[in-house]
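Trainee: My questions are about this predicted structure, shown below with the sequence.
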Amino acid sequence: MLYGSWTSARPHFSVTWHKNDSGVMVSAGEERRELAQDGALWILPALQGDSGTYVCTVRNASFCEEMSVELRVLENTEASLPFISYPQILTLSTSDSLVCPELSDFTRNKTDLKIQWYKDSVLLDQDNEKFLSVKGTPRLLIRDVSAEDVGYYSCGITFVHKDTRYNITRNIELRVNKKEEETIPVIVSPHQTILASLGSRLTIPCKVFLGSGTQATTLLWWTANDTSIEIAYEEGRVTEGQRQEYSENNENYIEVPLIFDPVIREDLNTEFKCEVVNSLGFQTLQTTVKEASTFSCEIALAPLLLVFLVVGEIWIHKWWKHRARKARGLIMFKTDCDSV
């Protein structure tokens, strides 16, 4: 079935289809294998010769627009499976379900949906403890997913059109992912006190250690006076930076920075908290912003003061040494005079 993008948006327009290498139009109500209906082109059944480019034309008295769709019909063989299968992913050691896709056009107003499921072309027993076709839904429940469940599945229903029965089949490629394990999150930074100058831009990273645990299921955020940052600072002066997930020495971390642009005096009286949670634990760490202007001035003056002290000490040492030499010189002169 092929769709035009105007299927329901413009109900007062006429829709026609034709194959690009043919001038024959397909419209609703024609007794053909191709049928235009509700903006879609139905091909019942599809054959390899139907491959090609199809053009959909939408028009009324003052408007005309066209779009093209490329159709490729493959043989129903094992070699075609990678090209015609819908990939679906389940997690190891869990119970989850496959979904038979793209059936809505064939199952409208149906309350007794019956789907046949196959794995590697073998019909699955409906009473199997491993697989269960969920009645009235397009789902196949797989209990305790394992690596052996990987492979190609097919699902099918029957569809009746103008007293003719058609088989509708979908193929699914099942892939499985390793179950991700969680660990208790541990906040390793920031410090409880952060020094900053008023009017400056400040970034405080909140870094969380997860060891070998997964990062995907761990949530990390900041609050100000127990209020989310987005609500506390609607004007955007203080924001959460982009979440980062990374590994160091084969151990996992996540990090979310808190960004002040700029720091103002109000921030000095605000309780900022970094909070992290997953299914195994919750932790919070409070940090406070302190003004660093006075402290910074003292730190800046300290080297200069030390230089003055050293220079002063050297100068005093030389001055005393000079006086001592002068005093010794006078004493020897007087002794020489007395001896004459």
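Mentor: Received it, and whenever you're ready, just let me know what you need. Numbering: from 1, shown residues only.
Trainee: C-alpha only now, for contacts and for neighbours.
Mentor: OK.
Trainee: tell me the secondary structure for the residue at minimal distance from the centre of the chain?
Mentor: Against the mean C-alpha coordinate of the chain, by Cα atoms, centre = their mean, the closest residue is Ala216 at 8.6 Å. Of the three states, Ala216 takes coil under DSSP: H, G, I helix; E, B strand; the rest coil.
Trainee: let's bring in a second model and compare:
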Amino acid sequence: MDLSLVLVSFVFFFRLCGKCRGSEEENCTDHKLQFEWVFSVPGDVAMLRSTLVSSDVFDFKTVPYNITWYNSVSGQEISSQAGHILVHEDTLWFLKVTMNDSGDYVTILRTPSHCYRQACRLVVEERLPGECGMPRKAEQLLTKGVTDNLSCPLRNEMNKLNSYNISSSIKWYRGCDPIEDGTGGYEYWGTRLKIISVELQHKGTYTCTLTFTLGGIKGSVSESIKAEVKESYSLVPQVHEPSNDVIKAQRGYNFSKRCLVFVPGVGKPSAYLYWLDKDGFIETNTSHRVHMLEQRLLPQDGSSKGAWLETWLIFSELKEEDFYINYTCRAYSDRGFPEAYFSLQPADSNIIVVIGSVLGGVMVVLIITFIVYYISKINGVL
């Protein structure tokens, strides 16, 4: 046999085996094991998703690519299996998870000039005897005394199903009991569960279950939430001072302005006050000519449910550059960033205008008096 033909056949066979063995024979950039693992229970649907299709990895919008999934133990390529596995580009679906499906799964993303490797981990656990929901639970906080909500952690699955134009529905449970939309102070709110007027008894375990049909199989995937109720809370801050007004002040003198904010809530207020000008944040360094004081909590009067905060903006000496600028007090909180401002105008400009007007009036009177006197003298009256 011709030696060149043998060599060509050997190279072809080697490359073919390399494709079969996945990343073991390919020199791919290794993105290691994904930080987030996927947890499931037998009978549920589980979705593994590669994150290699990202602008942080390569220019996927212009560079052609393909993705292949592999079993990390056998190295064999994974393909769709009716009723059990569905492979769809960057996503690997287990339609009916079994305990044997636990393990690592590898994606190889290949471009014309390069390849990238990543591993995803699926952990399948038995449900705890006598317990509803998932063995592992996400933790979320509810605020006592206000309307609050829980967020279903299945956003990735919902977004992927939406991209397939596959409809899905969400059902919420508290413990083992289904929650009906619009009853008992609960409302379905998109991917969230709204709870009207949270109380301590709303503490507990909640489960959201997403149901859909994929690959001809009707399945579901669930996530459970351990909800705690906190009694202290802060709502949107209200800026009472300044009030978007114009203040007149004299050059060369000192000047101060208060920022007064009310934070509705219970417990320690969660808000931070800052003064800003056209250049950004004003510092608390008291050696600066223009500075702000540290915020302080004012004594409670007991008449309102909330707390008053204040901070002061200090000008040790007003200069020309301080005028006709908006000075903004902004309250930073996890509920929003309300703000209000004031601006300065020089007060001495009004004095000059008044003095000028008075002098002008006096001059007009003198001129008129002189004209009358002159005309009277000519006519022999005087």
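Mentor: Yes, it's here. Keep in mind it's a predicted model, so treat the numbers as computed, not measured.
Trainee: hang on, Lys334 of structure 1 is in a helix, isn't it?
Mentor: Yes: assessed by three-state DSSP, Lys334 of structure 1 belongs to a helix.
Trainee: what separates it from Ala327 of structure 1, distance-wise?
Mentor: From Lys334 of structure 1 across to Ala327 of structure 1, the span is 11 Å (Cα to Cα, to the nearest Å).
Trainee: Could you report the distance from the counterpart of Arg127 of structure 2 in structure 1 to Ser154 of structure 1?
Mentor: Counting by TM-score structural alignment, Arg127 of structure 2 lines up with Asn76 in structure 1. Remark: distance between Asn76 of structure 1 and Ser154 of structure 1 (Cα to Cα) = 12 Å.
Trainee: The two: who's more crowded?
Mentor: Set side by side, Asn76 of structure 1 and Ser154 show more neighbours around Ser154, with 21 against 9, by other Cα atoms under 10 Å.
Trainee: Over in structure 2, find the residue span stretch 150-157 of structure 1 aligns onto.
Mentor: Counting by TM-score structural alignment, stretch 150-157 of structure 1 sits on residues 203-210 of structure 2.
Trainee: what separates the matching stretch from the chain centre, distance-wise?
Mentor: Relative to the mean C-alpha coordinate of its chain, stretch 203-210 of structure 2 is positioned 23 Å out (Cα atoms, centre = their mean, to the nearest Å).
Trainee: circling back: which residues are common contacts for Lys334 and Ala327 of structure 1?
Mentor: Counting by Cα atoms under 8 Å, 6 or more residues apart in numbering, no residue touches both Lys334 of structure 1 and Ala327.
Trainee: And for the closest residue to Thr239 of structure 1 other than its chain neighbours, the neighbour number?
Mentor: Excluding the flanking residues, the one nearest Thr239 of structure 1 by Cα to Cα, 6 or more residues apart in numbering is Ile259, at 5.3 Å. The number of residues packed around Ile259 of structure 1, counting by other Cα under 10 Å, is 18.
Trainee: repeat for the one 4 residues further on
Mentor: Counted with other Cα under 10 Å, residues neighbouring Val263 of structure 1 total 21.
Trainee: isn't it right up against Leu202?
Mentor: Yes: Val263 of structure 1 is within contact range of Leu202, at 6.8 Å (criterion: Cα atoms under 8 Å).
Trainee: Which neighbours do those two have in common?
Mentor: Contacts common to Val263 of structure 1 and Leu202, judged by Cα under 8 Å, 6+ apart, are Ala196.
Trainee: Can you show me the strands along the stretch 151-300 of structure 1?
Mentor: All strands of the stretch 151-300 of structure 1, identified by DSSP state E, counting those that start in this stretch, fall at 151-161, 164-177, 186-189, 193-196, 202-211, 219-224, 227-228, 238-240, 244-248, 251-260, 272-278, 281-291.
Trainee: Including distance to Leu90 of structure 1, could these go into CSV?
Mentor: Shown next, in CSV, are these (distance: least, Cα to Cα, whole Å):
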stretch, distance to Leu90 of structure 1
strand 151-161, 12
strand 164-177, 5
strand 186-189, 29
strand 193-196, 45
strand 202-211, 24
strand 219-224, 22
strand 227-228, 34
strand 238-240, 33
strand 244-248, 23
strand 251-260, 23
strand 272-278, 21
strand 281-291, 26
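Trainee: Let me know which of the ones you listed is the nearest to Pro87 of structure 1.
Mentor: Minimum separation from Pro87 of structure 1 across those (Cα to Cα) falls at strand 164-177, 4.7 Å.
Trainee: And the contacts of the closest one?
Mentor: 44-45, 81-82, 84-92, 100-101, 145-147, 149-160.
Trainee: Can I have the buried ones of the residues you listed as a PyMOL selection?
Mentor: Command for PyMOL, covering only those of these found buried under the criterion 16 or more other Cα atoms under 10 Å:
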select buried, resi 81+84+85+86+90+91+92+100+145+146+149+152+153+154+155+156+157
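Trainee: rewinding a little: could you measure from the residue nearest to the centre of structure 1 over to Thr239 of structure 1?
Mentor: In terms of Cα to Cα, Ala216 of structure 1 sits 22 Å off from Thr239 of structure 1.
Trainee: What of Thr218 of structure 1?
Mentor: Thr218 of structure 1 is 20 Å from Thr239 of structure 1, by Cα to Cα.
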